[in-house]
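[1] Below are the sequence and a predicted model for it; my questions follow.
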Amino acid sequence: MQAEAPAGRVGVVLVSHSRAVAESAAALAGALVGTGDPAPVAPAGGLPDGSIGTSAELVRRAVASADEGAGVVVLCDMGSAVLTVKALLTEKEFATVRIADAPFVEGAVAAVVTASAGGDMTAVLAAADDARTYRKL
């Protein structure tokens, strides 16, 4: 009997009303990891035609892309992005997906850095949430 392969790292999905915002935040978070081997991070921004909005189908694709078997943390920018993800969380295929209650950019960076270092779902969610307390003054 073969041993089951270990799960990969926690993936991160960034859901924004804007494709450009989601893609830029994903690129920034990946670049700030510093190891050259960031955890999977996938943007899900805008509608399929490129306009502003939130698409459940793009979120589904991004989750599938970021999932290495250790779960996926989703960060949302606001409003309907949050509602779309919450609706998807009720589906069976989203059983290992969690939404982070965190600031979008700071939370994304903290989540990707923590996931890249091998943090589990609890650690990645905590890091994203902790980003809320980063003081600028």
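    Happy to help now that I have it.
[2] CA atoms for contacts and neighbours, from now on please.
    Fine.
[3] Can you name the element that comes right after the strand or helix carrying residue 64?
    Taking DSSP states H and E as the criterion, residue 64 maps to helix 56-66. Going down the chain from helix 56-66, the next helix or strand is strand 72-76, by DSSP H and E.
[4] Show me which parts of that next one are buried, residue by residue.
    For strand 72-76, burial by neighbour count (16 or more other CA atoms under 10 Å) applies to 72, 73, 74, 75, 76.
[5] Out of those residues, which two sit at the greatest distance?
    72 and 76 (13.0 Å; CA to CA).
[6] Could you tell me the angle between the direction of the helix holding residue 64 and that of strand 72-76?
    Interaxial angle, helix 56-66 versus strand 72-76 (axes from the mean of the first three to the mean of the last three CA atoms, to 10 degrees): 140 degrees.
[7] I'd like to know which elements helix 56-66 is packed against.
    Helix 56-66 sits against strand 11-16, strand 41-45, helix 79-88, with contacts defined as 3 or more CA pairs under 8 Å, 6 or more residues apart in numbering; DSSP states H and E.
[8] Below is an additional structure, to be compared with the one above:
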Amino acid sequence: MTVGVVIVSHSRALAEGTAELARTLGLDRVRVEPAGGDSGGGLGTSAELVAGAVSRADSGDGVVLLADLGSAVLTVKTYLLDAPGTALFADAPLVEGAVAAASAAASGAGAEEVAAAAREAYAHRKG
């Protein structure tokens, strides 16, 4: 089992694309699930989609959630208020954090370490 990762975005396409990249770079050993858009398929966020993604990503070792901005962050934080278990929010850049989280999870890191790896992605400069 590994720690799962959930990508929460206002855009379904962005969440799915980020999840695909992170899943691939996590060597397909990590459950990386998208929760993008609102329940009707438009832009927005959905607590129901987040709960479903967490359920699919959780193999028993916990789940780390990443969010793009604004109401996606609020949706994750609200979910975590009522969520039983070992789900954590990582305040991290979405794409870089997701890749770092999936890589850490694939190496067997625990939930706290996976969240820390995602947060450390802020330090990776591109220039």
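    Cool, the structure landed. Given the structure is predicted, the values throughout are model-derived calculations rather than measurements.
[9] ok so, going back, neighbouring contacts of the helix holding residue 64 of structure 1?
    11-13, 15, 40-45, 47-48, 72, 84-85, 88 (CA atoms under 8 Å, 6 or more residues apart in numbering).
[10] I'd like to know which of those residues are buried.
    For these, buried by 16+ other CA under 10 Å: 11-13, 15, 40-45, 47, 72, 84-85, 88.
[11] circling back: want to throw the buried residues of strand 72-76 of structure 1 into CSV with distance to residue 109 of structure 1?
    CSV is the format used below for these (distance: CA to CA, whole Å):
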residue, distance to residue 109 of structure 1
72, 15
73, 12
74, 12
75, 11
76, 13
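[12] ok, the residues you listed vs residue 96 of structure 1, which is closest?
    residue 72 (6.4 Å).
[13] how near is the equivalent of that closest one over in structure 2 to residue 72 of structure 2?
    Correspondence of residue 72 of structure 1 to structure 2, assessed by TM-score structural alignment: residue 63. Residue 63 of structure 2 sits 16 Å away from residue 72 of structure 2, going by CA to CA, to the nearest Å.
[14] And for residue 82 of structure 2?
    16 Å.
[15] Looking at those two, which has the bigger crowd around it?
    More neighbours surround residue 72 than the other of residue 82 of structure 2 and residue 72, with 24 against 8 (other CA atoms under 10 Å).
[16] Enumerate every residue touching that one.
    Counted by CA under 8 Å, 6+ apart, residue 72 of structure 2 has contacts 8, 9, 10, 44, 45.
[17] Those: which two are farthest apart?
    Using CA to CA, the two most remote members of the contacts of residue 72 of structure 2 are 8 and 44, lying 10.0 Å apart.
[18] Need the overlap of contacts for the two.
    With CA under 8 Å, 6+ apart as the test, residue 8 of structure 2 and residue 44 both reach 36, 72.
[19] ok, now which ones touch residue 93 of structure 2?
    68, 118, 119, 121, 122.
[20] can you tell me which of the residues you listed are in helices?
    118, 119 (DSSP state H).
[21] ranking the contacts of residue 93 of structure 2 by neighbours, who comes first?
    residue 118 leads the contacts of residue 93 of structure 2 on contacts (other CA under 10 Å) with 29 neighbours.
[22] which ones are touching that one?
    90, 91, 92, 93, 96, 97, 98, 99, 100, 101.
[23] Looking at structure 1, name the residue matched to it.
    That one, residue 118 of structure 2, aligns with residue 128 by TM-score structural alignment.
[24] For its match, which non-adjacent residue is spatially closest?
    residue 107 (4.1 Å; CA to CA, 6 or more residues apart in numbering).
[25] so the one you found, which of the three states?
    helix (DSSP: H, G, I helix; E, B strand; the rest coil).
[26] Run a quick neighbour tally on the equivalent of it over in structure 2.
    Using TM-score structural alignment as the criterion, the counterpart of residue 107 of structure 1 in structure 2 is residue 97. Residue 97 of structure 2: 28 surrounding residues under other CA under 10 Å.
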